[in-house]
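Engineer: what follows is a predicted structure for the sequence shown.
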Amino acid sequence: MEILISEIDIMKYTFINQAENAELTFFFREKELSQNFTQKKRRGKYFTIALNLSADQLVILDGNEIVFQSGTLIPLFTNQSFEFQEPQKIIAWQYNCEFYNGMGVDLLNSELSSSLLENRIISLDPSNSKKIGSIATMFLDEFSGTNNAERDMLEILLRQLIVIVYRLAREQHLNGQESIEERNELISRYNKMVEIHFKEHHQVLFYADKLHKSPKTLSNLFLLYNYRSPILVIHERIIKEAKKLFYYTDKSAKEIAYELGFQEQAHFSRFFKNHTDQSPTHYKKSFLYFENGKN
C-alpha cells in the first residue's frame, strides 16, 4: 500500500464542527488508539475503521484477543472496547454519529449492517488496497493543507471508504445472512413486540431472545440505521402510556405504576421524571391547571 509520507512521521488530525458536535479523527501511526467502553465519557461515541499496515498483531476486542492480520481492515462500533497491540502500526478513521448524520441517512440504510460488519476482519486485494491507500493519502493532504480541512471533502472520502469496507464485507462474510429488507423487518417486529409487551417487559433482553438476537446486535443495528435505541423504544412507549393514563383517567400514580409493570411507585416516579423532567404529581397538576385556566 502506497501512502506518500515518511515512515518516521506520527500524526493525528481531528476535524470538529462545534455547532453540530460533529467529529472525525484520522490516526496515522499514533501511539495511542483505544476505546474503553467502561469509561462514561467515551461511552457510545465513536465508530472506528482500522487498517493494519504492518505485521500481524493482536487486538483485544471486548476482552477477547483477535488476530489482526497484516493488510486487513476491522470496523469497530461505538459500544465496543478495543486496544491494539501496536497502535503505531495502524491507520484509523474515527467518527461520531453527528459526523456521519451529515453524510445522509441513505448511506447508513443501504451501506451498513452491524450483523455483517461486527467483529469481522476484512481482507484487501491489491486493487482495493490501492484505493484505500489513495483515500488515506487524500485525508493527509486535506488535513495538512494550508487551509482548514473542509467537511464536504472529508465526508466524500469517508463515504468512499465505508462503501469499500461494506462491499468487501458482503463479498467475504455474507454467506446467506439476512438481506437489508429482512433487517428492516427485524426492526419492525421489535417495535410490534414492544407495543404488545411493554407493560410487562422493560428490558431489551426479553425482545432480543424472542428475535433470536443478542441485545448488542439489536443495539448496533438500530444505531447504524439512525434509529432510536432498543431501550429507548421501550421507555418512550411506557412514558406515552403513562401520560395517556394521567390525562384520561383518575388513576393515582401508584395505580399507574403497577399497571405499567413497576413494582414500586418510587421507581416509576424516578423513571417518569428522568424522561419528562417532571414528577408524576407535577405533570398531573400542569395540565389540570391549564384546563382550569381555560374555563
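Structural biologist: Sure, I can see it. Please read these numbers as outputs of a predicted model, since none were measured by experiment. Numbering: from 1, shown residues only.
Engineer: only C-alpha atoms from now on, for both contacts and neighbour counts.
Structural biologist: Fine.
Engineer: against residue 95, how distant is residue 226?
Structural biologist: Distance, residue 226 to residue 95, using C-alpha to C-alpha, to the nearest Å: 14 Å.
Engineer: ok, second structure coming up, stack it against the first:
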Amino acid sequence: MENQMVHTLINPQNGNLAFKIFSFEDGCYFDHIQRNNYYSLIWFHQGNGIVRADFSEHEFAAGSLFAFSPYQPFMISSGKQISGIALQFHPDFFCIHKHQTEVACNGILFNNIYNPPFVTIDEGTSLKLSMLLEQMKSEIQNPALAQYELLISYLKIFLIALCRLKTEQEPGAFRATADLKEPFILQSLKEAIERDFKTKHSASDYAESLNISVKALAKITKGYFNRTLTELISERIIIEAKRELYLSNKAVKEIAFELGYQDEYYFSRFFKANVSISPQMYRETVGFGRSMFN
C-alpha cells in the first residue's frame, strides 16, 4: 500500500489511532477477522463479494458502504478484484453516543441489529461523500488551527448524509416483507426486545409475550433477520453493555445487574464470548468517556 494513499491522525495523549482514511486495491487488508477498537466505514468502489459480520453474511457490489462498531467482528471475501476507501475513527476522537442528538447515527448506521450493516450509495451521495473525504484528507495533511474540530465537522456531515440515505432505503427493505404473513410480529418483536432486553434474555420469554410458539417465532426471525432470536437478544444486550462501559464510570458488577445478570462473572463470560475481550479490557481500549480535547 502506497504511503500517499493513507492519511492518519494519531491521538497525542496515548499514541493510538484517532482518525484514518486509506484506499485499498484488493481484499487482503480485510481477508481475516477484524476486531478493531474503533469505528470502520468501508466503501466499495469496485468489485463484489461477501462480508461476514457478527452472525450473518451479506453480498456486496460496487457502491456498497458498510459500517462497523468497535470490536464488531467482520471479514471480507471478494470474488473479483475490489477497490475502495475506508474511514476509521476511535470513540475518543468522535463518540456517536455523545453526539447522538447532533448526528443520530447510533441505531441507524451503527448498532442496528435489525437491518444489514450497509447502505447503497447513490450518485448524488457519492459526489458529496467523495468531496468530504478529499477535504478530510487535505486537513490531515496540512494541520492548522482547530484541525480536530474541522475534521469532526466534516465527519458529522459525512455520517449525517449516510444516515439520511440509510433511513430512506430501510422502509423499502421492510416493505419487502409484505408478502409475508407476519410483518406485524416482526415489528412487535423489535419493540419487545427494545423494551425488555434488560429483563428477558430467552427466546421463550418473547414467544410468550407475543403469544406465538417458540418454533414459529424462531422460523420468522431466522427468515427475516438471518439470525436466531437468541443472537438478536445477545447483540442488543452487548450494545447496551458497550455503551455503559464507555459512557459511565459504573463498575462492571453494576452494569451486569442493570442488564439482568445477578452474577458479575457470568456476565463477563457472556460479554467475552460475544466480543472476544473482557468488559474491563473493552473499557480500557475503547475508552472511558474520554476525549482528545480534554
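Structural biologist: Structure received. Every value quoted in this text rests on a predicted model; they were computed, and no experiment measured them.
Engineer: hang on, the earlier thing: the more surrounded of residue 226 and residue 95 of the first structure?
Structural biologist: Per other C-alpha atoms under 10 Å, whichever of residue 226 of the first structure and residue 95 has more neighbours is residue 95, with 22 against 17.
Engineer: just say helix, strand or coil for that one.
Structural biologist: strand (DSSP: H, G, I helix; E, B strand; the rest coil).
Engineer: show me what it aligns to in the second structure.
Structural biologist: Superposed on the second structure with TM-score structural alignment, residue 95 of the first structure falls opposite residue 89.
Engineer: ok, now which ones touch the residue lying closest to its match once chain neighbours are set aside?
Structural biologist: Computed as C-alpha to C-alpha, 6 or more residues apart in numbering, the closest residue to residue 89 of the second structure that is not its neighbour in sequence is residue 19, at 4.4 Å. Contact analysis of residue 19 of the second structure by C-alpha atoms under 8 Å, 6 or more residues apart in numbering lists 8, 9, 10, 87, 88, 89, 90, 93.
Engineer: which residue lines up with residue 19 of the second structure in the first structure?
Structural biologist: Under the alignment (TM-score structural alignment), residue 19 of the second structure pairs with residue 24 of the first structure.
Engineer: give me the element that match is part of.
Structural biologist: Secondary structure assignment for residue 24 of the first structure, by DSSP states H and E: strand 22-28.
Engineer: tally of neighbours for residue 262 of the first structure?
Structural biologist: Residue 262 of the first structure has 20 neighbouring residues, counting by other C-alpha under 10 Å.
Engineer: gap between the residue sitting nearest the centre point of the first structure and residue 217 of the first structure?
Structural biologist: Geometric centre of the first structure, nearest residue: residue 223, 4.4 Å, by C-alpha atoms, centre = their mean. Separation of residue 223 of the first structure from residue 217 of the first structure (C-alpha to C-alpha): 10 Å.
Engineer: SS state for the residue nearest to the centre of the first structure?
Structural biologist: On the three-state scheme (three-state DSSP), residue 223 of the first structure is labelled helix.
Engineer: please apply the same query to residue 198 of the second structure.
Structural biologist: Assignment for residue 198 of the second structure (three-state DSSP): coil.
Engineer: and the end-to-end length of stretch 4-13 of the second structure?
Structural biologist: End-to-end span of stretch 4-13 of the second structure (C-alpha to C-alpha): 25 Å.
Engineer: could you check that stretch and say which residues are buried?
Structural biologist: Buried residues in stretch 4-13 of the second structure, defined by neighbour count with 16 or more other C-alpha atoms under 10 Å: 7, 8, 9, 11.
Engineer: quick check: the aligned residue for the first one in the first structure?
Structural biologist: For residue 7 of the second structure, the aligned position in the first structure is occupied by residue 13, per TM-score structural alignment.
Engineer: wait, a strand at that match?
Structural biologist: Yes - checked against three-state DSSP, residue 13 of the first structure lies within a strand.
Engineer: I'd like to know how far it sits from residue 129 of the first structure.
Structural biologist: 22 Å.
Engineer: then residue 147 of the first structure?
Structural biologist: Computed with C-alpha to C-alpha, the distance linking residue 147 of the first structure and residue 129 of the first structure is 28 Å.
Engineer: which one's more surrounded, those two?
Structural biologist: Taking other C-alpha under 10 Å, residue 147 of the first structure and residue 129 do not tie; residue 129 has more neighbours (16 against 8).
Engineer: now do the SS call for the more buried one.
Structural biologist: Secondary structure of residue 129 of the first structure, per three-state DSSP, is helix.
Engineer: if I look at the counterpart of it in the second structure, how far off is residue 120 of the second structure?
Structural biologist: Using TM-score structural alignment as the criterion, residue 129 of the first structure maps onto residue 126 of the second structure. Distance, residue 126 of the second structure to residue 120 of the second structure, by C-alpha to C-alpha: 10 Å.
Engineer: tell me where the second structure has strands.
Structural biologist: Remark: strands assigned in the second structure by DSSP state E are 6-10, 17-24, 39-46, 49-53, 56-60, 64-68, 74-78, 83-89, 118-120.
Engineer: looking at those, which is closest to residue 250 of the second structure?
Structural biologist: Proximity to residue 250 of the second structure (C-alpha to C-alpha) singles out strand 39-46 among those, at 23.1 Å.
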